[in-house]
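In: below is the structure, and that's it, no one-letter string:
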């Protein structure tokens, strides 16, 4: 059968995804094509012609994406920092905006040898594993209260360890429990957290509403219920000059920093915007 231009298949995929309301149709079309071909996205221009079976395979995944199945579920992974983690049904998909929180945390660790890092509400393990990859000398702990998420995190941790990264210490626990990681009180250099923070009742895209676990996305008290516990936990875990970074909803630009300022041991409270200029995460240091 006659080979077909890959460029035309990507253009058709982009058209379908745009019509379906997908936020980044060209990006998703190219990533689907790269996944089917088993090449990096940047190498797509080096593949001018493909077999009809490839076009069909791309079309099948595009049909699923047009139904608003998350791209990451279709290709099987999501990137954070310099690594990729496996994701799928039952676990929260890491978002690009969390990169900025990760960068802040890694900058704080510069010059510190053998830092102790804790990732709260770890989900897929992406933040913890990205830190362990960037800082092989770090001792990284991660915790989540959901068994399915922890199974994904364990799978990802085993995969990263097989690649030579320092193993991450995974635990089952709830950040609302004041005894979690009590043995680390006053010993931690960095606390990172991407908690559930979307206010209950908020309208979210189908990818989130129908595929991300509800308990990993939404929180009560206007979205700050879990964050309140994370702040308390951070205040007791951090050593002097240690730092905390917590992601939050774009409606929390005032409320969450105010929450951290109620803890007298936390100083230098600062809110940070994401790449679109929306309030996205708050940081503080242990005085």
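Out: Okay, I see it. Note that the structure is predicted; figures quoted are calculated from it, not measured.
In: only C-alpha atoms from now on, for both contacts and neighbour counts.
Out: Will do.
In: residue 239 in helix, strand or coil?
Out: strand (DSSP: H, G, I helix; E, B strand; the rest coil).
In: number of residues surrounding it?
Out: Counted with other CA atoms under 10 Å, residues neighbouring residue 239 total 20.
In: just the helices in the stretch 101-250 of the chain please.
Out: Along the stretch 101-250 of the chain, the segments classed as helices by DSSP state H, counting those that start in this stretch run 126-134, 147-162, 206-209, 214-217, 225-237.
In: can you list those in JSON lines and add mean neighbour count and distance to residue 278?
Out: Below are the helices of the stretch 101-250 of the chain laid out as JSON lines (neighbours: other CA atoms under 10 Å; distance: least, CA to CA, whole Å):
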{"stretch": "helix 126-134", "mean neighbour count": "25", "distance to residue 278": "21"}
{"stretch": "helix 147-162", "mean neighbour count": "19", "distance to residue 278": "28"}
{"stretch": "helix 206-209", "mean neighbour count": "15", "distance to residue 278": "19"}
{"stretch": "helix 214-217", "mean neighbour count": "18", "distance to residue 278": "18"}
{"stretch": "helix 225-237", "mean neighbour count": "21", "distance to residue 278": "18"}
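In: ok, and here's another one to check against it:
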């Protein structure tokens, strides 16, 4: 397929998959459904070509289709919001294991973006009382949109709050009541090289975390410690190279125990977990 070659020449990591997903988007079929596609009319071919050109210019695939798959959900995404990654699904799985068997647990997702973490927890643990916090005015519109869309599909509602995860007064009404705090915070070190899809299209507030990438986390730990009940759980995603530094930061804070780091499916350090001390 010419589109596959075009994307490969542009340096796209998965050119054939992306070409097939774009064609499926244009003609309203799944990738599997393309097997029986006999012909593409001129209008569809023109729209497909335009999308391939944009993808070759490294516009994220999800921005072109308007959708991002995450666990059991499809979320709306586009300019102004961080595109959820498959690696983050493991953090959700960990959180759901902590919530198993609990009736109406309170969960807070700090820096929610598209709402992927918060909405997945609400979808897979019906009855959980989930609050999604987002600071970026552009991103929170996507959070709200996806939250409303999931309510339309009969999922448990998720509260969406405009706020800064480092704000000492954030969600004061939940102090000491939260079972799980989860976050995929900005953690890219300033000046780090990232793919064009990220550098040109993910919102800066979702990416950059200071010289070592951990400035936002430093401010967020006290908020998480305040929100969590004694024995409650904290889970934070991080960059590959922060698998030692972030656990050390959590231990040094003093309000957490059972600090542990976890790897993703590729064996790379991916997220740190801890429990709020009982004292």
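Out: On my side now, so go ahead. Computed from a predicted model, the values in this text were never measured in an experiment.
In: using TSV, lay out the helices of the stretch 101-250 of structure 1 together with distance to residue 256 of structure 1.
Out: Formatted as TSV, the helices of the stretch 101-250 of structure 1 follow (distance: least, CA to CA, whole Å):
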stretch	distance to residue 256 of structure 1
helix 126-134	21
helix 147-162	25
helix 206-209	23
helix 214-217	17
helix 225-237	8
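In: nearest to residue 280 of structure 1 among those would be which one?
Out: helix 225-237 (13.1 Å; CA to CA).
In: by how much does that closest one deviate from structure 2 on average?
Out: Here the mean offset of helix 225-237 of structure 1 against structure 2 after fitting is 1.4 Å, by mean CA distance after the TM-score superposition for structure 1.
In: picking that back up, and the helices of the stretch 101-250 of structure 1: which comes nearest residue 258 of structure 1?
Out: With CA to CA, the closest approach to residue 258 of structure 1 among the helices of the stretch 101-250 of structure 1 belongs to helix 225-237: 10.7 Å.
In: residue range for the closest one in structure 2?
Out: Using TM-score structural alignment, helix 225-237 of structure 1 corresponds to residues 215-227 of structure 2.
In: show me the contacts for the residue nearest the centre of structure 1.
Out: Geometric centre of structure 1, nearest residue: residue 94, 2.5 Å, by CA atoms, centre = their mean. Contact analysis of residue 94 of structure 1 by CA atoms under 8 Å, 6 or more residues apart in numbering lists 78, 79, 80, 124, 126.
In: next: residue 8 of structure 2.
Out: 14, 15.
In: what helix or strand is the aligned residue in structure 1 for it on?
Out: Using TM-score structural alignment as the criterion, residue 8 of structure 2 maps onto residue 18 of structure 1. Taking DSSP states H and E as the criterion, residue 18 of structure 1 maps to helix 6-19.
In: with structure 2 superposed, average distance for the following helix or strand past that helix?
Out: Downstream of helix 6-19 of structure 1, the first helix or strand assigned by DSSP H and E is helix 25-37. Compared with structure 2 after fitting, helix 25-37 of structure 1 deviates on average by 1.2 Å (mean CA distance after the TM-score superposition for structure 1).
In: residues in structure 2 aligned with the next helix or strand after helix 25-37 of structure 1?
Out: Using DSSP H and E, the helix or strand that directly follows helix 25-37 of structure 1 along the chain is strand 49-50. Counting by TM-score structural alignment, strand 49-50 of structure 1 pairs with residues 39-40 of structure 2.
In: run the chain-centre distance for the matching stretch.
Out: Stretch 39-40 of structure 2 has its C-alpha centroid displaced from the chain centroid by 36 Å (CA atoms, centre = their mean, to the nearest Å).
In: which residues sit against that stretch?
Out: Contacts for stretch 39-40 of structure 2 (CA under 8 Å, 6+ apart): residue 27.
In: does residue 186 of structure 2 touch residue 205 like I think?
Out: Yes - using CA atoms under 8 Å, residue 186 of structure 2 is in contact with residue 205, at 6.7 Å.
In: run through the strands of the stretch 51-200 of structure 1 in chain order.
Out: Taking DSSP state E, counting those that start in this stretch as the criterion, the stretch 51-200 of structure 1 carries its strands at 77-80, 83-86, 116-120, 139-144, 169-172, 188-193, 198-199.
In: as JSON lines, those strands with distance to residue 14 of structure 1 and mean neighbour count would be great.
Out: Below are the strands of the stretch 51-200 of structure 1 laid out as JSON lines (distance: least, CA to CA, whole Å; neighbours: other CA atoms under 10 Å):
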{"stretch": "strand 77-80", "distance to residue 14 of structure 1": "20", "mean neighbour count": "18"}
{"stretch": "strand 83-86", "distance to residue 14 of structure 1": "24", "mean neighbour count": "20"}
{"stretch": "strand 116-120", "distance to residue 14 of structure 1": "36", "mean neighbour count": "26"}
{"stretch": "strand 139-144", "distance to residue 14 of structure 1": "37", "mean neighbour count": "24"}
{"stretch": "strand 169-172", "distance to residue 14 of structure 1": "39", "mean neighbour count": "16"}
{"stretch": "strand 188-193", "distance to residue 14 of structure 1": "34", "mean neighbour count": "26"}
{"stretch": "strand 198-199", "distance to residue 14 of structure 1": "30", "mean neighbour count": "21"}
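In: wait, which of those strands is closest to residue 242 of structure 1?
Out: It's strand 188-193; of the strands of the stretch 51-200 of structure 1, that one is closest to residue 242 of structure 1 (CA to CA) at 4.3 Å.
In: for the closest one, packing partners?
Out: Helices and strands touching strand 188-193 of structure 1, by 3 or more CA pairs under 8 Å, 6 or more residues apart in numbering; DSSP states H and E, are helix 98-109, strand 116-120, helix 225-237, strand 238-247.
In: give the aligned range of it in structure 2.
Out: Counting by TM-score structural alignment, strand 188-193 of structure 1 falls onto residues 178-183 of structure 2.
In: same question for stretch 132-147 of structure 1.
Out: Aligning stretch 132-147 of structure 1 against structure 2 (TM-score structural alignment) gives residues 122-137.
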